[in-house]
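**Q** whatever this is, show me its structure:
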Amino acid sequence: MLRPAATPPPPSFARRATLARSLRLLGSFRFEQTDPARFYGGIAADTADLVADFHRDRTGRDLSGVTVLDVGGGPGYFADEFSARGARYLPVEPDPAEMHAAGRVLTGAVRGSGMALPFRDDAVDVCVSSNVAEHVSDPWLMAEEMLRVTRPGGLVVFSYTVWLGPFGGHETGPWHYLGGEFAARRYRRRHGREPKNRFGVSLFPVRAADGLRWAERVRPRARVLAAFPRYHPRWAWWLVRIPVIRELLVSNLVVVVAKRHPAG
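**A** Alright, predicted model coming up:
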C-alpha cells in the first residue's frame, strides 16, 4: 500500500502554494523552448523557495552556508537563486552543452551522471533535483545516489514530471498520450527536426506511483516529510492520494525526505 505523505508539507511552503503561484508556473511552460530564461528562471526561484522553506521549518535557519547539490543543474539559473539565498551551490550536469546553454560560465559545475554522483557519502546538506528524473533511464538509482551523498539529518528534494500528466511529453505533448515514439515522429514531421527531449533516449515515462513507492522503500533510512503535486495549490494536494487520477492530474510530483542518522 502506498502512503503518499508522512506529514503535510511545512507551513511556510503551504502558505506559498496559492492558486496565483500555480497559474504563474504552469503558464511559464509555454516558454520553455522560446524563452528559456523566463521559464527556467521562474522554476529556479520556486525551487529555491521550496528548499528554503523545508530547511527553515526543520532547522529554524535560512540557507546561508548550507551546501546544496543540484543534480542536473543546467546552465546556471538555479545557481543564481540558491547563491542569492546564501547557499554553497554545487551543480552536477552530465551534458556540457546544457552547462553552457544560456551562454554563461557556471563556476564550480561538475560534469557527472546523477546515477553515479562523483561525491563521497554524507557530503552535502541538501540534494535537490528538479525536472530531471524523467530524463534519465534509471531515476530511482539517481534518487538512491542523492540519498547516499546527503548527510544524516539533511534533505533530499526530488521533483519530476509525471509521464501521463499534461506536460509528460514535454514539447511533443499532448501526442505522448498515443505513445512516446509516435509523438516524437510526429514532432519530427511537423518541425523538420528531432525534439530536444527524445523518447527512449532523453525522455522516459515515470509515474507518480513510482515516486511514492520509492518513498516507501527508503523509510528505514529516511523520514518521508512530504509527497505532493508541485504546481498545484495546496487545496488540490489530495490528488496524489488517488490512484489513476494522480497519474493524469499530478503534473509534477515532489518527494521530500530527511535522511536518518545511523541510530535511527
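
**Q** all contacts plus neighbour counts: C-alpha atoms, from now on.
**A** Fine.

**Q** tell me how many other residues crowd residue 14.
**A** Residue 14 has 15 neighbouring residues, counting by other CA atoms under 10 Å.

**Q** just list the residues touching it, thanks.
**A** residue 234 (CA atoms under 8 Å, 6 or more residues apart in numbering).

**Q** do the same with residue 250
**A** 162, 165, 208, 229, 232, 239, 240.

**Q** residues contacting the third one?
**A** Under the criterion of CA under 8 Å, 6+ apart, the neighbours of residue 208 are 162, 240, 246, 247, 250, 253.

**Q** and for stretch 134-154, what are the contacting residues?
**A** 114-117, 119-128, 133, 156, 158, 160-163, 197, 201-206, 214, 258-262.

**Q** ends of it, what's the gap?
**A** End-to-end span of stretch 134-154 (CA to CA, to the nearest Å): 24 Å.

**Q** buried sites along that stretch?
**A** 134-137, 139-140, 142-154 (16 or more other CA atoms under 10 Å).

**Q** and for stretch 20-28?
**A** Applying 16+ other CA under 10 Å to stretch 20-28 flags 22, 25, 28 as buried.

**Q** to check against the first, give me the structure of this:
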Amino acid sequence: MLRVSTPVSFARRATLRRTLRLLGSFRHEQTDPALFYGGIAADSAELIADCYADLTGRTLAGATVLDVGGGPGYFADEFATAGARYIPVEPDPSELHAAGLAVAGAVRGSGMALPFRDDAVDICFSSNVAEHVPHPWAMAEEMVRVTRPGGLIVLSYTVWLGPFGGHETGPWHYLGGHFAARRYQRKFGRPPKNRFGESLFAVRASAGLRWAGATSAEVRAIFPRYHPHWAWWVVRIPVLREFLVSNLVVIATKRK
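**A** Predicted structure coming up:
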C-alpha cells in the first residue's frame, strides 16, 4: 500500500451525515438526474477546493479546472461560484446536451486522448467516468499530462464489485455484467443506459492502486470517496475493499 497523507480539510467534511445524504441520492440517478448529479457536483467542488487549498494554500478563484467526462454541465455552476474557469470534456454530444444545460467552452473529445497541450490546466479531475471507458488508466495518464507541474489531479470512479458497480443493473452485476444487462432488458423492455462491455466496464479498486503506484505523478491520498473519514481504513484491506469501497478517489499532484 502506498504511504499517502490524509486530505485534512476534506476529512473534516467527510461525516456520516454526508455519507447518508449522498447514498440517499443514488437511487435518483435515472429518475431525477438533476438531484443526483447536482449533489455530486457540489460535493466534487468541495472535495477539489479542500484538496487544492491543502496542497497550495489557494482557493479555486482564477484556477483552470478541466473536467474529464463533464457530461451535461451540472458541475459548471459549482465551479463558477468558486471563481474557477471550468472546462468540461465529453465525447458524446448527446450527453453534453442531455439536461438542456449550455456550458460555455465545452469541448468534445475523448478522455483517453485529451485535446489539450501538456501542462495546460491547474486542476484536472474526473468523477465517475473511469468505469465508462475501455482504457481508464490511459485516461488517468492523460489527466496527468495536461496538468501543469504542481497542479492537482483528482480521479474518482465507481468500483465494479461495490454496491453501485452495476449502476442501474445492480445488484445483478454480481452475477456478471452481461447477465445483469439482459435481465434489465427483460424487465424494462429496453437496454440499460450503461451497457456492459460498451459503456460500462469492470474497474476494480486494486487497479486504481496499481496505477497510483506506477504513475509519474505524486500520489497524495487514496480513500473511499463516500465513506465517513473514520471508515477510510477499508481501502487498505485487499478483497474487502473491492466490496466496501463503492467509489475510490486518488488525489495526486504533478511533479515539478
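
**Q** let me see the TM-score of these two.
**A** Comparison of the two superposed chains (TM-score structural alignment, normalised by the length of structure 2) gives a TM-score of 0.99, and 256 aligned residues with a CA RMSD of 0.7 Å.

**Q** returning to what we had before: which of the contacts of residue 208 of structure 1 fall within helices?
**A** Members of the contacts of residue 208 of structure 1 lying in helices (criterion: DSSP state H): 246, 247.

**Q** the top helix by length along structure 1 against structure 2, how far on average?
**A** With secondary structure taken from DSSP H, structure 1 has its longest helix at helix 36-59. Superposed on structure 2, helix 36-59 of structure 1 shows a mean distance of 0.4 Å to its aligned residues (mean CA distance after the TM-score superposition for structure 1).

**Q** where does that helix end up in structure 2?
**A** Counterpart in structure 2 of helix 36-59 of structure 1, with TM-score structural alignment as the criterion, is residues 33-56.

**Q** and the gap between the aligned partner of residue 230 of structure 1 in structure 2 and residue 23 of structure 2?
**A** Here residue 230 of structure 1 is matched to residue 225 in structure 2, going by TM-score structural alignment. Counting by CA to CA, the gap from residue 225 of structure 2 to residue 23 of structure 2 is 11 Å.

**Q** same check, this time on residue 220 of structure 2
**A** Residue 220 of structure 2 sits 26 Å away from residue 23 of structure 2, going by CA to CA.

**Q** quick one, strands of structure 1?
**A** For structure 1, the strands defined by DSSP state E cover 67-71, 88-93, 110-111, 124-130, 150-161, 222-229, 252-259.

**Q** residues contacting residue 203 of structure 2?
**A** Shown in contact with residue 203 of structure 2 (CA under 8 Å, 6+ apart): 130, 131, 158, 159, 160.

**Q** what lines up with the third one in structure 1?
**A** Matched across to structure 1, residue 158 of structure 2 falls on residue 161, judged by TM-score structural alignment.

**Q** run a quick neighbour tally on the spatially closest residue to its match that is not a sequence neighbour.
**A** Leaving aside its chain neighbours, residue 161 of structure 1 sits nearest to residue 252 (4.4 Å; criterion: CA to CA, 6 or more residues apart in numbering). By other CA under 10 Å, 25 other residues sit near residue 252 of structure 1.

**Q** correct me, but residue 252 of structure 1 touches residue 164?
**A** No. If you go by CA atoms under 8 Å, residue 252 of structure 1 and residue 164 don't touch, sitting 10.2 Å apart.

**Q** list the residues that contact both of those two?
**A** Residues touching both residue 252 of structure 1 and residue 164 by CA under 8 Å, 6+ apart: none at all.

**Q** how about the contacts made by the counterpart of residue 82 of structure 2 in structure 1?
**A** Matched to structure 1 by TM-score structural alignment, residue 82 of structure 2 sits across from residue 85. Contacts here follow CA under 8 Å, 6+ apart; on that basis residue 85 of structure 1 touches 62, 63, 64.

**Q** now swap in residue 95 of structure 1 and tell me
**A** Listed by CA under 8 Å, 6+ apart, the contact set of residue 95 of structure 1 reads residue 111.

**Q** how far away is residue 172 of structure 2 from residue 162 of structure 2?
**A** Residue 172 of structure 2 sits 12 Å away from residue 162 of structure 2 when distances are taken as CA to CA.

**Q** these two: who's more crowded?
**A** Legend: neighbour count by other CA under 10 Å for residue 172 of structure 2 and residue 162, higher for residue 162 (22 against 19).

**Q** neighbours around residue 168 of structure 1, how many?
**A** Residues near residue 168 of structure 1, counting by other CA under 10 Å: 27.

**Q** pretty sure it is touching residue 178, no?
**A** No. Residue 168 of structure 1 is beyond contact range of residue 178, at 11.9 Å (criterion: CA under 8 Å).

**Q** quick one, helices of the stretch 51-200 of structure 1?
**A** For the stretch 51-200 of structure 1, applying DSSP state H, counting those that start in this stretch gives helices covering 77-84, 96-99, 139-149, 180-191.

**Q** any chance of those in CSV, with distance to residue 105 of structure 1 too?
**A** Below are the helices of the stretch 51-200 of structure 1 laid out as CSV (distance: least, CA to CA, whole Å):
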stretch, distance to residue 105 of structure 1
helix 77-84, 11
helix 96-99, 8
helix 139-149, 25
helix 180-191, 30
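
**Q** hmm, back to that, going by neighbour count, list what's buried in the match of helix 36-59 of structure 1.
**A** Neighbour-count burial for stretch 33-56 of structure 2 [16+ other CA under 10 Å]: 33-34, 36-53, 55.

**Q** again, but for stretch 196-205 of structure 2
**A** Neighbour-count burial for stretch 196-205 of structure 2 [16+ other CA under 10 Å]: 196, 200, 201, 202, 203, 204, 205.

**Q** what's the closest of those residues to residue 190 of structure 2?
**A** Lowest distance from residue 190 of structure 2 to these (CA to CA) belongs to residue 196, with 14.1 Å.

**Q** I'm done for today, thanks for sticking with me.
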